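> When you get a sec, could you give me coordinates for this:
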Amino acid sequence: MIIGTGKASARMAEAVEAHYGPCDGLVITRNGYARPTQGIEIVQAPHPVPDAAGVAATSRLIDLVTGVSPDDLVVALISGGGSALLCAPSEGLTLDDKMAVNRALLASDAPIDEMNVVRKHLSRVKGGQLAAACHPAQLLTLLISDVPGDDPCHIASGPMVGEDSTAQAALNIIGTRGIALPSHIRRAIAEGSSVVSPDDPRLKNAETRIIAAPSHSIAAAAKLAEVAGLDVRNLGDALEGEARHLGEQQAQLALSLQSELGPNDRPILLLSGGECTVTWRGCGIGGPNAEYALSATITLNGQQGIHVLACDTDGVDGAAEVAGAYAGPDTLLVAHEAGHDPATSLAQNDAHSFFASVDGQIVTGPTLTNVNDFRAILISPIT
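A predicted model of the protein is given here:
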């Protein structure tokens, strides 16, 4: 039996059947990310805020694994995006409650691992609960990581692995991030959390493997760049923090490195990955990759020989159907001629609108994978 959830899950299901032929099962993917399969049913639901379609699909998934035997094999295909797509509110909570919490988390500056801790303690499937529902079958989980560090408990909020955080830890995150929640939601966390401990006997037949990760995308890009003769500097695949701050920092690094280049030196390519956050201050349309690129562009101030690219590998930066953005030395001049002020756009979290005005958006459509953010800064010598 095949089950799964996430932005890459339908493509993973397609690949499974390409090797093994028609299979029974069901996976839940983002709207527009479906793939043709032979036997596995593909159900689509919204992301990043869940709705009734996700709730209904999750209920069907739970029913599908209910009653499995020790002789059964369940293969779970899990990728980023599953936190929103796999939706089963805890007892006493409604879908509206879950949606309100999701919106509050997305609007806060909480990193993804903190968001997922809260989500787990408001769910009947996350934090190892779906894995427990598969007991006593043999369980093999194949993961595509979209989180810094590739910890399975953070990918799609860890439905197939045990969870060692406590309900109090979730409440502490809510308090630290200044998220106001009604008393019944707080009570559901404190009294109704049903996450499964890593040493729960229902997980003894579970095996987990990561088959793709952000480091793989960085390594592949580095290999191509080296063949092209570039001096590659890998800054890491697990960088976190405020998007605008990281954009400024890496732009300053680029300026410093360029100042040390001689006219005959190889161009430098800075590569990095990870998952930045955006603290919502304005009313614009933006995402962490576009905001990173805009902040870097402002810091570079039209410097010749430096180009910036930042994209989410799933093709969706924030809630917009835009993968990310590109900027070069002429970007600010084009923006000025179009009447767009970059500083105002940054202050309003309106990076997507800014890059749309300068023809700097990168639109891929669904990529059918999700290995976190990808950033590149190309630094050429000034001749």
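
> Please count neighbours and contacts with C-alpha atoms only from this point.
OK.

> What residues does residue 332 make contact with?
Contact analysis of residue 332 by CA atoms under 8 Å, 6 or more residues apart in numbering lists 297-298, 301-302, 342.

> swap in residue 74?
Taking CA under 8 Å, 6+ apart as the definition, contacts of residue 74 comprise 1-3, 134, 137-140.

> Between those residues, which sits nearest residue 185?
residue 134 (27.4 Å; CA to CA).

> Give me the contact list for stretch 32-42.
Contacts of stretch 32-42 (CA under 8 Å, 6+ apart): 2, 7-8, 10-11, 13-14, 17, 21-29, 43-44, 366, 368.

> most neighbours, which of the contacts of residue 74?
When neighbours are counted by other CA atoms under 10 Å, residue 134 leads the contacts of residue 74 with 27 neighbours.

> any idea which helix or strand comes after the longest helix seen in the chain?
In terms of residue count, the longest helix belonging to the chain (DSSP state H) is helix 243-259. Scanning forward in sequence from helix 243-259 by DSSP states H and E, the next helix or strand is strand 268-277.

> returning to that earlier point: in helices, which of the contacts of residue 332 appear?
Per DSSP H, helices hold the following members of the contacts of residue 332: 297-298, 342.

> Any of those residues buried? List them.
297-298, 342 (16 or more other CA atoms under 10 Å).

> Contacts only, for residue 192.
Counting by CA under 8 Å, 6+ apart, residue 192 makes contact with 90-91, 121.

> can you put those residues in TSV and add secondary structure, neighbour count and distance to residue 257?
As requested, the contacts of residue 192 are exported to TSV (DSSP: H, G, I helix; E, B strand; the rest coil; neighbours: other CA atoms under 10 Å; distance: CA to CA, whole Å):
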residue	secondary structure	neighbour count	distance to residue 257
90	coil	21	52
91	coil	13	55
121	coil	29	45
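
> and for comparison, fold this next one:
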Amino acid sequence: MRDALLEGMALASVLRDFLADSAPERVAPPLLRAHFEGRSVPDRVLCLGKAAPGLAAAARAVWPHVPGLLYGVPGRPGPPGFLDLRGDHPEPTPGNVRRTREVRDWLREGRGGLLALVSGGTSALLVAPRPPWTLREKAGLAARLLASGAPIRDVNAVRLALSEVKGGGLLKDLGGWPCATGIWSDVGPGQARLVGSGPTLPWRPAVSAGQVLRALGISAPRGLPAPSPAARRPRDRWFLLADGLFLRRLAADSLRARGLRVREVPVREGEGADVLAARLVSLAVAARGGGGPPRAWVGVGEATVDVGNHRGAGGRCSHLAAALALLLRETAPSARWSLAVLATDGMDGSGDGGAFTDDRHVPNPSALKGALVRRETASLWRGKGTFIPRGPTGNNLRDLWVLVVR
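Okay, here's the model as predicted:
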């Protein structure tokens, strides 16, 4: 099995197994039971984001008779007994504004303590622009922020200023009822409260929205509203269900069980995909030789790609795969190796769901270089037939990559 993983297709299949093993409907039930042991059972459950159906299934498995509402992206159905709303992603639409009103009405009309299970994708789904800002103005500014490569904390500072529901805004619809928030995190360590812009978690940004925009040289179409942060409430609490570190450990343990020598590699927040590729290949080249089973490097994170004015089909995962493949061809031409990179939510930028390759099926250097320069890496892998199909997975724990070298 360990030598079989030097085939890119076999390695990609194993990564998809890791993704299935980390599905919220599998992972979350025992975590929910453990967290609520000795505590009152929630009276209602709200599940938000790309992982909402799986989180709803987990809650239903633990508390079969507790009513709930899920609001997610199109894809797999939710469990029986849950109100099921779907919105558009990644661009917020007027339909998302209407569905957000439905969520808020459901909260206002209900009674009892709430369990909110929040996952990535919630920011685009849960939309209530703060007057006089319009949806078009808010979405346009958010798109410019994301295109600038601004870190998520700065993006969220602007989102908070322009939204009635982010930064704990939904708590205003609960009256005095308590809220516990479980987080299925798609952000870096220590940032879990920012998932989905924290709709049930009051927080204050380290810098103001105006400071963020001035630092990036981005002009707003109108004046920014005065901050109106939600107040912290003593009976509320939050807890982490799973994050990228959980997925990285699961993948590393599984590879060790298959006989590989494994090293877990942290992805530095804001690190460029080309820089990460150079760091990984340097580690792999330095560790070659000495016999024994293949070595594997595994990581979870979101390396950045500056797309500039390019409008090609690509994303973080396909770009990282191409950068790794090019460096391996240039610096270790005699090595046996394979790599696979996938977006755990199934959507890698404007491309597919990820890519895989190995030393025997890698594109030629000129094709790799051209795709990297043009930001057309998804088209490159699609042409080779070594892409992971795009589509919602019901999960969202950042990007997962594995490099195997002998």
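
> Just the closest of the ones in helices among the contacts of residue 332 of structure 1 to residue 279 of structure 1, please.
Here the nearest of these to residue 279 of structure 1, counting by CA to CA, is residue 342; it sits at 17.4 Å.

> one step back: list the members of the contacts of residue 74 of structure 1 that persist in structure 2.
Contacts conserved in structure 2 for those, using both residues aligned by TM-score structural alignment, their matches' CA atoms under 8 Å: 1-3, 137-140.

> Out of these, flag the one nearest to residue 186 of structure 1.
residue 3 (30.9 Å).

> What residue in structure 2 is paired with that closest one?
In structure 2, the residue matched to residue 3 of structure 1 (TM-score structural alignment) is residue 46.

> So what touches the helix or strand its match falls within?
Element membership for residue 46 of structure 2 (DSSP H and E) is strand 44-48. With contact meaning CA under 8 Å, 6+ apart, strand 44-48 of structure 2 is reached by 53, 55-56, 59, 66-72, 112-119, 122.

> Mind giving me the ChimeraX select for those, buried ones only?
Only the buried entries of the contacts of strand 44-48 of structure 2 go into this ChimeraX selection, using 16+ other CA under 10 Å:
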select :53,55,56,59,67,68,69,70,71,72,113,114,115,116,117,118,119,122
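
> can you give me the helices in the stretch 301-406 of structure 2?
For the stretch 301-406 of structure 2, applying DSSP state H, counting those that start in this stretch gives helices covering 316-331, 365-374, 377-384.

> got the buried residues for the second one?
Put plainly, it is helix 365-374 of structure 2. Here helix 365-374 of structure 2 shows 368-369, 371-372, 374 as buried, counting by 16+ other CA under 10 Å.

> again, but for the longest one
By neighbour count on 16+ other CA under 10 Å, the buried set for helix 316-331 of structure 2 is 316-329.

> Check which helices and strands it sits against.
Contact partners of helix 316-331 of structure 2 among helices and strands, from 3 or more CA pairs under 8 Å, 6 or more residues apart in numbering; DSSP states H and E: helix 273-287, strand 337-343, strand 354-358, helix 365-374, helix 377-384.

> Which one, of the ones you listed, ends up nearest to residue 228 of structure 2?
Between residue 228 of structure 2 and those, the tightest spacing by CA to CA is seen for strand 337-343, at 34.8 Å.

> check the fit of the closest one onto structure 1 and give the mean distance.
When structure 1 is superposed, strand 337-343 of structure 2 averages 1.5 Å from its matched positions, counting by mean CA distance after the TM-score superposition for structure 1.

> Provide the aligned range in structure 1 for that strand.
Under TM-score structural alignment, the match for strand 337-343 of structure 2 is residues 306-312.

> Run through who's touching the matching stretch.
Outside stretch 306-312 of structure 1, the residues that reach it (CA under 8 Å, 6+ apart) are 254, 289-290, 292-293, 296-297, 300, 317, 323-329, 362, 370, 372-380.

> quick one: the match of residue 3 of structure 1 and residue 183 of structure 2, what's the gap?
Going from residue 46 of structure 2 to residue 183 of structure 2 by CA to CA, to the nearest Å gives 12 Å.

> what do those two both touch?
residue 117.

> ok, residue 55 of structure 2 touching residue 28?
Yes: when contacts are counted by CA atoms under 8 Å, residue 55 of structure 2 is listed as touching residue 28 (7.0 Å).

> quick revisit: nearest to residue 282 of structure 1, out of the kept ones among the contacts of residue 74 of structure 1: which one, please.
residue 3 (39.4 Å).

> where's that closest one relative to residue 39 of structure 1, distance?
Using CA to CA, residue 3 of structure 1 is found at 12 Å from residue 39 of structure 1.

> what do we get in structure 1 for residue 266 of structure 2?
By TM-score structural alignment, residue 266 of structure 2 lines up with residue 236.
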